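**Student:** Return atomic coordinates for the entry below.
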Amino acid sequence: MANTCNGSCACSCSASTSVETRSAGSEQTAAGSAQTIAIASGIGAPAAVTAAASAFAEAATTAAAVTAEPVLRYYIDGLDCADCAAKAEKILSQQAGVRWVRIDFGAGALTLSPIEPAFSLPAITSVVSSLGYRLRLPEGAGGPSAGQETGTMAGNEPLWRRVNLRAARPVLSGLGLALGLLLDQTAATTLSPLVYTFAIVAGGWPIARAAWTALKTLTLDMNVLMILAVAGAIAIQEWSEAAAVVFLFSLGAVLQASTLDKTRRSIRSLLSLTPAVATVSRNGVESTEAVERIIPGDVIIVRPGDRIPLDGRVLRGASSVNQAPVTGESTPVEKEPGDGVFAGTVNENGLLEIQVTRPASDSAVARIIRLVEEAQSRRAPSQQFVDRFAAVYTPAVIVLAALVAIVPPLFGAPWEEWFYRALELLVVSCPCALVISTPVAIVAAIGNGAKQGVLIKGGAHLEELGRINTIAFDKTGTLTVGRPAVARFVNVAPPDQHDDQALLSIAWRLERRSSHPLAAAIVRFAEERLPATAHAALSEPEDYAALPGAGVAGVIDGVRYALTSPGRSLIASALSENLLAQIDAWQRDGYTVSLLSDERRPLALFALSDACRPESSRALARLKAAGVNHIAMLTGDNSHTARRIAAELSVDEVRAELLPAEKAETVQALMRPERRVAMVGDGINDAPALAAAHLGVAMGGYGSDMAMETADVILASDTLEQLPFAIRLGRSALSIIRQNIIFALVVKAVALLLILPNWLNLWLAVLSDTGAALVVILNALRLLSLRPDKEPIHE
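**Tutor:** Predicted coordinates:
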């Protein structure tokens, strides 16, 4: 259970956690970006690409500086209108000790930056309570864990505070309205105003309190407009109209709050994935401890059927782990010693001993929740348009209402009739449905995406997903399995210089520090053929250097060696015709060839192969079916291998033998006016290309800080299955946002047109507003039901 903050919560730890986590991630990004610039600048990259990399690094460095300030995050209960969120944000931003405040209406979340020591949590909580809302500290944010009660939550709260008065108010108001209408049909009409007054007070008290708060801040929100309409109706003795307005408005508020809460719970449900306690093994003794007390390096025991409480790496045991709650993968993943595991996943059938690698506050689930909440608070372009429109529309209609009330009576028209029409205009001037049309859809889509293993970092990126019609893929590890193997090895050194074992030891020493899949394949190949005791005796190479897009080089025993692609070798021009013919033959057979050489001659050839992912062909077919009309493959591999894989997967365009910066240049070349381009890679080696595209997508990114920072969309699992779903989710969200905006505008236009010929009354005006708001919310909720398509496409 989450906790209500009343000032006694230990919230300082939440702030420090946010600072450490966000700063560390941003500094990593800045460091990675600096490396990207070095790569881009050092190999003759075009100025545009280098500039893009520089801008990327500058943004990351700026982010590191900005996010160094402390940040606190809370939930707000009872926030059911966009105007209310804006008003609360304005009031809280004026409080002492607050640097800035951001309230996201869609997510029901508050984010603020405190200024110590002036910041006072009790003062903030008191202000929020005075506005009619309640502040809660999210679990997993450095605050109390599940089961720990603080402040006025749960058992410490008096009974009357726990009764759902919000739902009772429209019921009481509706009963009063019905009784008043019944009395109007009898002779007891003198009693009906008293009954209508009860209906107005029962349902209108929260509206009046919110309106008074708005007036104190010199803002006109929908509560003020509704109170003015009710007061005007009473002034002209339209008691039934006034009571109907209050009943419909309060009922609409309850229905909106209920449906919005369903949307907000879609992401908050992730909080329940991780257990509050874990079994820790220290010196052979097992004990149960709160996950917040467990630190990296501790060993935890997870029994079959239990959820894994913390991120870690398997030390002993083997099991199948259901990762669907976190990554969205449909089938369990086999885990053995050395494999990583995520908190919140389920251990199915074996006892696991896991060494913790991250604290609870920095687990994959905790980072997902933080990033999703940040993403939900970022305004999308369509939302910015709606806000600008509403800022003009509401004042304009209010001015029109004033003119309608004043001008016609000056020319002899009945003042009561035109005053009534002015009241209708006041009600119609509320842009509620329009204002919530976009944020509720964004919150629903981003929340559902996170539950399905697709992390979308903001409304702008969600809308961009909906527009993508061209996708560029990195080859190795994206379209292919990413675990190549050495299929052939040939010693081409002079017979009296190096035997096979000596060459393999040189290759092993050069490649063991590289993270590239080809390097890992050569290391595995060498380790299988070298004596087990030989590794410890081998020294590290001196003057080691990674050659971007080429390979590695280093000095061993005074000799400089390089292990690179043949075309980028130090001695490429000195290769014999026979050797070139051998290399060409292997490449035509689909192998990737690496050449080991010293400064004078070639020494050995490695032929490596990497199979396509089993789901790649199916995923690309689904992308085509979803409206992606152009698919490109970008690789640093040779053109023969690239064409073979492209043919197998029916890829539209192939660009081979590219350096990292040339991939970014190629992405820019794909970005024609009619194309919206996404780049899909691992988020680390492909950082320049991800930054250059309209949308960067990283695969298997939940385990990578760099991927979390650099990509716009992160696919949790290391497969392509989630990408078609992400595209469909973006398209559906964009479509629903457009539907909501058009529907809200049409309803307002129709209501305005019906007012002038006097075909609308007050309660219908309220119904059009609250009904439209409810319709757009329900329409947005359809995004929560969207699921990945696991069925194969039948051509």
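
**Student:** Could you use CA atoms for every contact and neighbour count after this?
**Tutor:** OK.

**Student:** For the helix or strand where Glu527 lies, buried residues please.
**Tutor:** In this assignment (DSSP states H and E), Glu527 forms part of helix 517-529. Within helix 517-529, the residues scored as buried using 16 or more other CA atoms under 10 Å are Pro517, Leu518, Ala519, Ala520, Ala521, Ile522, Val523, Phe525, Ala526, Glu527.

**Student:** residue ranges of the strands in the stretch 1-150 of the chain, please?
**Tutor:** According to DSSP state E, counting those that start in this stretch, the stretch 1-150 of the chain carries its strands in the segments 3-4, 72-77, 98-104, 109-114, 134-137.

**Student:** one more, for comparison:
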Amino acid sequence: MKEYRIQGLSCANCAKELEQEIHKLEQGHTAKILYNSGKLKIDQAVDLQAVKKILASDGAALVQEASAVTGSTHLTEETGSDHTHEHGSEGGKWKLLLSLSTVIFLTLIIFESQLSSYVAIPGYILATAISGYATFVKGLKNLIRLKFNINTLMTIALVGAFSIGEWKEGTLVAILFGLNEYLEGLGMEKARRSMAALLDVAPKQATVLIGNQEQVVPVEQLQVADVVLVRAGEKIPSDGIVLSGTSSVNEAAITGESMPVDKVEGESVFGGSINNEGVLRVTITKAYEESSLSKILHLVEEAQETKTPTEQFINRFAQYYTPLIMVISAIVMLFPPLFFGGDWGTWLYQGLAVLIVGCPCALILSSPIAIVSGITVNARNGILIKGGVFLEQLGKIDTIAFDKTGTLTKGEPHVQQWQVYDAALFSVAAAIESTSSHPIAKAVMNEVQKHDVNHLEATQLKTIAGQGVTAIIHEQRYFVGNEALMTSLNIPSNIQQVMDHYKAQGWTLVIVADEQHILGLFGIADETREESKQVISNLHHVGIKQTVMLTGDHQMTAEKVAQQVGVSAVYAGLLPEQKVEKMKELAKKGKVAMIGDGINDAPALATADLGIAMGKGTDSAIETADIVLMQDHLGKLPAAVSISRNVNRIIKFNIVFSLALKAFALLLTIPGVLTLWIAILADMGATIFVTLVSLTVLIESKKEKEVQLQRAD
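**Tutor:** Below is the predicted model:
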């Protein structure tokens, strides 16, 4: 498959019809026009000249190849720069033609009383031809093929207006429809350019080290184990590990976080992140097409083309809408004169106005610009939404279930509190726990290293499952573990009180003892993420009715974390299959999203109406969930919910507004006061208005980001 950019693609319905025409070509059945991104994906065997002719029939044209690598998601150099549709030469030509026809029209209006019909009529025809030529030609072709779309309706209206002598209004219809087409394309292009700016973060080339020689190669030629040189200000070409060098790296392209992350030898880096200073030598661990950034960009491009249930409904509705309008127009033209003695000229005029009002432009544009804008804004924030359907779903969620460990908490146990009863506590703990890789042992060691300890050697270490570890130090046996390991000890009441207090706090208890005495205690807790409490509060503020914690941890620990973060309900001690059952129960009461790490919680994520994974670029997270929080924290989740709800509100408003305005205009036919002026203004006004309203998703996001930066300063 090859991918090309299409210039002049401003109508979603026309794009669908063009795709159907291309399907009729030999080997063209797999072709796909991506209207939202202005691209064509097509088999290499298809005759490009035939494709160009089909596109030219609707005023569109192939610009140039966007990607020649099968299956690759990288964008070649021209992809980020070639956006001429409405902003380059094509846009300039349209503006010039519209300006010229408008000047001619206004001149004729101003000097109307001084001009004869032999001058005025050719002038109106000239102005109409300049601004409406493309529409007229496409409309005539459609009429010959009995294909009825927007261009067909407008052509019939123009011919009809001129045939009854409405030269002035017919010309205005042509000019305003041309302006409408231009502004419609301008709005869609704004959304496309916003998406293109996001996709342009992809690195284009890499400096590969071969011995002592440097060689610049395209990123798609990178192979695993290649060593690349990344200087200050350059993009890291693909995922890898720092071989040498120290620097801070901007990972905003992956995580949406603008704060730099320090990188040293041995640490992993993401392709597309920017090296701020210093020089890094990086060993490539993934070919570019397998890198985190490549997968993200690929999914973002796919996401903007998926159809939501609302869009699918609009498309189905539009198939019947245009023929229905033509039937209504015919009834308006024929019934009053035939059955009620109406004037043929008057009702022909009214019927033509109905045709113009009936153009479904505004209705078709009610959704795609808002959807593309919403996906783009969230992607910039490091929130990967895999399709418009999931964006729409996120806006409908009323319950969010959270896994505890690694989601609401950091998933890194640490010593919350400790108690010393013998000076040997830290030395004994260090000797025994230093040999273990268990997370709790690491937490104890992190605390022990803060204190002065004597170096002791532990021998005959023995792990007792579910209890702890025993070892011999200086010919004496010691124990490090929980209460079950200390059954032979007579624990004094004062120490038991401290132990009970630790457990009441929801902490995991680690006891260090010899065969007669307890040397000390450690209270281990999984530290709550700093942002969790504020995130839960913000989620409730943006309309989430219930927040639930699902965890396999014991009840007391879970309730402690729940109190700290403020979730509505907590269910503890759950096995994976029990989490699934709980998700099914919650789903009976409303729309439910589940947030987990994308691996351990995979069954619950799949069961939920919406699966959200904590990711930071991990392959498993990107592949398993409907939405991925690339920052690996919950901070941006409330904003994503808010954006999604806003997109849903905008789409509903656009649909209601466009239909209501058209219905109002059509009702004006009853008293016979609908004019071509009102009709075209109603159609154009609705289209421009829904486009501008949809673009507010981008504008509001930009303002919000500026406010956040000001707060950070």
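
**Student:** Could you tell me the TM-score of the two chains?
**Tutor:** Once the chains are overlaid, their TM-score stands at 0.83 when taken by TM-score structural alignment, normalised by the length of structure 2; 660 aligned residues with a CA RMSD of 4.0 Å.

**Student:** returning to that earlier point: who's in contact with the helix holding Glu527 of structure 1?
**Tutor:** For helix 517-529 of structure 1, the surrounding residues in contact (CA atoms under 8 Å, 6 or more residues apart in numbering) are 476-477, 482-486, 501, 504-505, 507-508, 511-512, 514, 608.

**Student:** And for stretch 785-795 of structure 1?
**Tutor:** Asn448, Gln452, Arg618, Ala621, Arg622, Gln722, Pro724, Phe725, Leu729.

**Student:** So which of those sit within helices?
**Tutor:** Asn448, Arg618, Ala621, Arg622, Gln722, Pro724, Phe725, Leu729 (DSSP state H).

**Student:** neighbours of the closest residue to Arg5 of structure 2 other than its chain neighbours, just the number please.
**Tutor:** Leaving aside its chain neighbours, Arg5 of structure 2 sits nearest to Lys39 (4.4 Å; criterion: CA to CA, 6 or more residues apart in numbering). Lys39 of structure 2: 20 surrounding residues under other CA atoms under 10 Å.

**Student:** Quick check: Lys39 of structure 2 vs Glu78 of structure 2, distance?
**Tutor:** 13 Å (CA to CA, to the nearest Å).

**Student:** go on, Ser116 of structure 2?
**Tutor:** Ser116 of structure 2 is 53 Å from Glu78 of structure 2, by CA to CA.

**Student:** the more surrounded of the two?
**Tutor:** Applying other CA under 10 Å to Ser116 of structure 2 and Glu78 shows that Glu78 carries more neighbours, namely 13 against 10.

**Student:** I figured the more buried one hits Ser67, correct?
**Tutor:** No: assessed by CA atoms under 8 Å, Glu78 of structure 2 is found out of contact with Ser67, at 9.6 Å.

**Student:** Would you mind listing the buried residues in the helix ranked longest in structure 2?
**Tutor:** The single longest helix within structure 2, with elements called by DSSP H, is helix 676-712. By neighbour count on 16+ other CA under 10 Å, the buried set for helix 676-712 of structure 2 is 676-698, 701.

**Student:** The spatially most central residue of structure 2: what's it in contact with?
**Tutor:** Centroid-nearest residue in structure 2: Ile375, 2.9 Å away (criterion: CA atoms, centre = their mean). Counting by CA under 8 Å, 6+ apart, Ile375 of structure 2 makes contact with Val300, Ala303, Gln304, Leu384, Ile385, Gly387, Gly388, Leu391.

**Student:** Quick check: the gap between it and Arg192 of structure 2.
**Tutor:** 11 Å.

**Student:** ok, back up a step: and what about the residue nearest to the centre of structure 2, helix, strand or coil?
**Tutor:** With DSSP: H, G, I helix; E, B strand; the rest coil as the basis, Ile375 of structure 2 sits in helix.

**Student:** same check, this time on His414 of structure 2
**Tutor:** At His414 of structure 2, secondary structure determined by three-state DSSP is strand.

**Student:** So it is in contact with Ala525, correct?
**Tutor:** Yes: the pair His414 of structure 2 / Ala525 is scored as a contact, 5.6 Å apart, by CA under 8 Å.

**Student:** can you list residues touching both of those two?
**Tutor:** By CA under 8 Å, 6+ apart, His414 of structure 2 and Ala525 have no common neighbours.

**Student:** Same question for stretch 248-257 of structure 1: list its buried residues.
**Tutor:** So for stretch 248-257 of structure 1, counting by 16+ other CA under 10 Å, buried means Leu248, Phe249, Ser250, Leu251, Gly252, Ala253, Val254, Leu255, Gln256, Ala257.

**Student:** re earlier: any idea what the residue nearest to the centre of structure 2 aligns with in structure 1?
**Tutor:** Under the alignment (TM-score structural alignment), Ile375 of structure 2 pairs with Ile446 in structure 1.

**Student:** From Glu116 of structure 1, how far off is that match?
**Tutor:** With CA to CA as the criterion, Ile446 of structure 1 and Glu116 of structure 1 are 33 Å apart.

**Student:** Any quick ChimeraX command for the buried ones out of the contacts of helix 517-529 of structure 1?
**Tutor:** Of the contacts of helix 517-529 of structure 1, the buried ones go into a single ChimeraX selection, burial set by 16+ other CA under 10 Å:
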select :476,477,482,484,485,486,504,505,507,508,511,512,514,608
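
**Student:** Out of the contacts of helix 517-529 of structure 1, flag the one nearest to Leu425 of structure 1.
**Tutor:** Nearest to Leu425 of structure 1 among the contacts of helix 517-529 of structure 1 is Gly477, at 59.9 Å by CA to CA.

**Student:** for the equivalent of that closest one over in structure 2, helix, strand, or coil?
**Tutor:** By TM-score structural alignment, Gly477 of structure 1 lines up with Gly406 in structure 2. Gly406 of structure 2 falls in the helix class when you classify it by three-state DSSP.
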